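Enquirer: Predicted model follows, preceded by the sequence.
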Amino acid sequence: MNSLFEFRKLSSKNIVSPKGFSAAGMHCGIKHKKKDLALLVSEVPASVAGVFTTNAVQAAPLKITKEVVYNTGKMQALIVNSGNANACTGKQGIADAYEMQALAAKKLGIDPSLVGVASTGVIGQIMNLEPIRKGVGQLQLGNTLEHGIDFAQAILTTDTVMKNTTYSTLIDGKEVVISGTAKGSGMIEPNMATMLGFITTDANIESAELQKALSEITDLTFNSITVDGDTSTNDTVVIMANGLAGNNPLSPSHPDWDNFYSTLQIVAEDLAKAIARDGEGATKLIEVEVAGAVSDEEARKIAKTVVGSPLVKTAVFGNDANWGRIIAAVGYSGATVDPEKVSIKIGHALMVENGEPVPFSEEELITILKANEVKIYVSLGQGEGCGLAWGCDLTYDYVQINASYRS
C-alpha cells in the first residue's frame, strides 16, 4: 500500500453512504407483507461495471441491465423487485422488464438507458406489474440510514438478515467511500448464483477500469462461495462509481490504486461471506483455505469443492470430525493432488500430515465444530498456489425451506 491510511470499516453505514447516492424501499404488493420494491439513484450518471450469471437461461431484467452496463457504460439508477424473478417468462418478461426500466426513468426524469433492472424470487411466473406501477410513484428517496435499510430489506427473499458493509480509504488525500448491500441465501453456486450484489462508491474511475477490477475481485469473492451447488438465472453484481469524491481518475498506474482495489475487494468479501453465512437453514459459516497448490486457480477449485461437498457440509452440521470426507473432496476436485503430501487441519487441530492420519482429541474437535465459524485448512505441498472459499453447513431446515418455497 502506498498510503498509511489503507482502508477502514465504517459502522452504521450502508448503500447510500458514498456522496451523491439515495435509495428507497417499500412494500408494493408483490409479496404478502414484506418490502418488495427498491430504487437506488446517483445524483449524476455513474461509471458502471457488472458481472452476471453464467447460467444459459438468463432472466429478462438481467438482459436489460447487461445492455446498460455494456452498451451505455453509464448507470444512474437501479430498480429492483423481490418476490418474482421474471425469469423464463418469454417475450412478456422482456416487455415487463423494459416497462420497469421506463417507470423508474420517468420518475427520475432521466433516459431509460441509464436505468438498470434486477429481480429476484420465484422463477417461471409472469410478473404482475400493477403493484410496481403504483409503487414506483410512492417511493420516497433519501440518503439516511433508514433509506438504506429500506433498500436492503426490499431486495431480500429467503434471507434471514440484511447484508450491508461500508469502508473508506484515501485517494489523492480525499476520502473515498465504498458501500455494498446484497441478498442471497439459497441456490448459491456462483459463477454466479442466486444473489444480487449492489456496490456504490464516490470514487472517480472510468467504466473500463472498474470492470477489470470487479471481474478480478468477483473470482476471489462472490465466485468463491457455495451453499447448494445450484446456479440461478438472475444473479447480478453491479457497481456504480459517480466520481463525486473528487479524486483524480483511478487506474492501475495511480499511486493510490491499491487502496481502492483492496477496499473494493474487502467490501465484496464481506458481502460474499455474509451470503454464505446466511445459507438457507445454515447454522455455521465454513471457510476452506488451501495452500501449496500448483496455482491459485487450482487452490480455489479445491477450496470450493471441499466447501461445496454435501458430505463435508453435513459432517460440520453434525459436529463430526470426518476428515475422510475432506480428503475425498480434495481428490475429486480435478486439481493436481499427491495424496502423500496432503495435510489437513480443522481449526487448529491437525488431522492428517503428509497423507498420514494424526491422532486427535474427539472432544477438542467437537468444541471446534460447534463454533459459528469453522475453518478447514488443506496443504498440498505441490507449489505456491493458495485460495479461499466459503460456504455453510447443510441442515434439516434447508430441505424444509426449499420443499415449500412456492407455497
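Expert: Yep, that arrived. Numbering: from 1, shown residues only.
Enquirer: make it CA atoms for all contacts and neighbour counts henceforth
Expert: Will do.
Enquirer: Okay, helices next: where are they in this structure?
Expert: 60-67, 90-108, 130-138, 145-154, 207-220, 257-277, 296-308, 310-317, 323-331, 362-369, 396-403 (DSSP state H).
Enquirer: and the direction of the last one versus that of helix 310-317, what angle?
Expert: Which is helix 396-403. Per axes from the mean of the first three to the mean of the last three CA atoms, to 10 degrees, the angle that helix 396-403 makes with helix 310-317 is 130 degrees.
Enquirer: For helix 396-403, what is the distance to the chain centroid?
Expert: For helix 396-403, the distance from its own C-alpha centre to the chain's C-alpha centre is 22 Å (CA atoms, centre = their mean, to the nearest Å).
Enquirer: related to what we said a few turns ago, out of the helices of the chain, which gets nearest to I239?
Expert: I239 lies closest to helix 207-220 among those, at 8.0 Å (CA to CA).
Enquirer: list the helices and strands the closest one packs on?
Expert: strand 37-52, helix 257-277 (3 or more CA pairs under 8 Å, 6 or more residues apart in numbering; DSSP states H and E).
Enquirer: redo that, cut-off 7 Å
Expert: strand 37-52 (3 or more CA pairs under 7 Å, 6 or more residues apart in numbering; DSSP states H and E).
Enquirer: What residues of the strand it packs on count as buried?
Expert: Neighbour-count burial for strand 37-52 flags 37-42, 44-52 (criterion: 16 or more other CA atoms under 10 Å).
Enquirer: Pasting the second one now:
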Amino acid sequence: MIHDIQYIEGSITAPQGFRAAGVKARIKYDKKDLALIVSEVPAAAAGVFTTNAVKAAPVVLSKRHIAGGRAQAVVVNSGCANACTGEDGMAMALEMAREAAGHLKISPEDVVVASTGVIGDKLPMDRIKAGISEASQALSSPGGHDAALAIMTTDTVSKEALIQFEIGGRTVTIGGIAKGSGMIRPNMATMLAFVTTDAGITSELLQKALTYVTARTFNMVTVDGDTSTNDSLVILANGLAGHSPIKREDENFLVFRDALEKVCAALARMIARDGEGATKFIEVEVRNAPTFADAGAVAMAVANSNLVKTAVFGEDANWGRIICAAGYSGADLDPGRIDIFIGDEKMAENGAALNFSEERAKEILSREEVKITIDLHHGSEKATAWTCDFSFDYVKINASYRS
C-alpha cells in the first residue's frame, strides 16, 4: 500500500541509513551553500543528466562515477556552476569527490558531484574543502532540510518530498530534494534533484524506473525554456528496508516505480510553482492523444509558450495562443477535434470558438493556480505539464543574476 505523499523536513534522510548536512561555505553569499548526502552502505545508483551539449564538469564526472551502478555519497555546491571551466573545472570536480571520500573513508568513484550557480566562474576550492570538512562532521538524520536549503540559488523555498509504502511486508521510504527556479526547461530532469530510498533494487532496474518516471515528471516541467549545463537527477537505493531485492519487472517493481513517480511529480510541481518571478502556477493537461509522446509534445508546447504564459499573467483568456502552440508541437492531431478549457470554462469546441463568459474566465485566471485542459479527441493517452506565468519580476531577476 502506498500512503499519501508527505512534505516534511529531513525527507532526503528519512529512508533508513541516510544522513545529510548543509553548511555555509560562503562560496558566493552568506547562506547554506554546500550539501553532503551519505548512505551508511554502498547503494545502487542511477542518474539522468542534461542533454545540453555544453556539460558542466561535475556532470561529466558524475556520469562516469555512476556508470557502474553504484555510489555512496553526493556532494553539492551552489553559488558556482563549475561549467565552461576547462581542465581546471574537471580537476576541481574530482577534488571535491576526493575530499568528500577522504572524510567519509570511501572511494572517490563512489561520490557523485553536482554544482549550480553562475556559468564560467571557478570554484573557490579553499572554501569548498573547508565546507566539505564541516559538512562531514555535521552529518545527521535530521540534516536533510539543511541539505535542501544548501542547494538553492534563486529558489524562494526548499523543495522536499517523502513517501512510504510496503514491499514484502516491509516499510519502504523514498525521499527527495530538488532545486530549480529559473533556466528550467530540462530535456531530462530539473536543475538538480537527489532522491534516496532504502528499497532493495538492482541498478539496472533502478535506472529503468528513473528514466520512465523522469519522462512523466521532470521532463514535463518548464519555467523559461532553457536547459541548463548542470541538470542532474540522481537516486541512491541502499536496500536497508530489508525486503527481498527487486530483480525483475514484477509487481514490486511497479509499486516502487509508482511511488518514485509520486515523489518526482511532487518535486517537479514545486519547481514550476517557484518559477522566478512567478505569480501563478499553471497545469496543462492533454487528454485523448494517440500516444503519450503526442500528449507530452502538446502539453510542453503550450506550457513553454511565452505568449500563453504572459496571457495567464495578464489574466487574458486568449485560447488562440493555446491552440496555436498545440498546432506547432509536432504532435499527431486533428485541429477540427480539439476542445480547450481554462479551468472549467470551455473556450473552444472542435477547434472553433464558443461563446464563453469573459468575466468567469478572468476570475479563473486571477487565481494562484490555473489549469488548462486540451482534449484532442484523437486517442486515449494523456500527459500533464507544469509551468508558471511570466511576470515583470522574471526579467528583473535575470537582468541582474550575476550581481
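Expert: Yep, it's here. Here the structure is a predicted model, which means the values were calculated and not measured.
Enquirer: Do you know the score for how well these two fit?
Expert: Here the superposed chains carry a TM-score of 0.97, computed using TM-score structural alignment, normalised by the length of structure 2; 401 aligned residues with a CA RMSD of 1.2 Å.
Enquirer: Looking at the buried residues of strand 37-52 of structure 1, spot the one nearest G83 of structure 1.
Expert: Nearest member of the buried residues of strand 37-52 of structure 1 to G83 of structure 1, counting by CA to CA, is L37, at 9.2 Å.
Enquirer: Contacts only, for that closest one.
Expert: 25-28, 80-82, 154 (CA atoms under 7 Å, 6 or more residues apart in numbering).
Enquirer: again with R300 of structure 1
Expert: 387-389.
Enquirer: Number of residues surrounding whichever residue in structure 1 pairs up with Q207 of structure 2?
Expert: If you follow Q207 of structure 2 across to structure 1 using TM-score structural alignment, you land on Q211. Neighbourhood size, Q211 of structure 1 [other CA atoms under 10 Å]: 20.
Enquirer: distance of the residue nearest to Q211 of structure 1 when sequence neighbours are not counted from T158 of structure 1?
Expert: Take Q211 of structure 1 and drop its neighbours on the chain: the residue closest to it by CA to CA, 6 or more residues apart in numbering is A49, 4.7 Å away. Taking CA to CA, to the nearest Å as the measure, A49 of structure 1 falls 27 Å from T158 of structure 1.
Enquirer: Ok, K284 of structure 1 next?
Expert: In terms of CA to CA, K284 of structure 1 sits 17 Å off from T158 of structure 1.
Enquirer: corresponding residue for the residue nearest to Q211 of structure 1 in structure 2?
Expert: Per TM-score structural alignment, A49 of structure 1 is aligned with A46.
Enquirer: from what I can see that match touches I235, true?
Expert: Yes. Counting by CA atoms under 7 Å, I235 is a contact partner of A46 of structure 2 at 5.5 Å.
Enquirer: Between the two ends of stretch 368-383 of structure 1, what distance do you get?
Expert: Per CA to CA, stretch 368-383 of structure 1 runs 29 Å from first to last residue.
Enquirer: buried ones in that stretch?
Expert: For stretch 368-383 of structure 1, by 16+ other CA under 10 Å, it's 368-370, 374-382.
Enquirer: residue range for it in structure 2?
Expert: So stretch 368-383 of structure 1 sits over residues 364-379 in structure 2, by TM-score structural alignment.
Enquirer: can you give me the offset of the matching stretch from its chain's centre?
Expert: Distance of stretch 364-379 of structure 2 from the chain centroid (CA atoms, centre = their mean) equals 22 Å.
Enquirer: Please report how far the residue of structure 2 most remote from its centre lies from G336 of structure 2.
Expert: Most distant from the centre of structure 2: N355, at 38.9 Å, with distances by CA atoms, centre = their mean. According to CA to CA, N355 of structure 2 and G336 of structure 2 sit 17 Å apart.
Enquirer: cool, and T202 of structure 2?
Expert: Distance from T202 of structure 2 to G336 of structure 2, by CA to CA: 47 Å.
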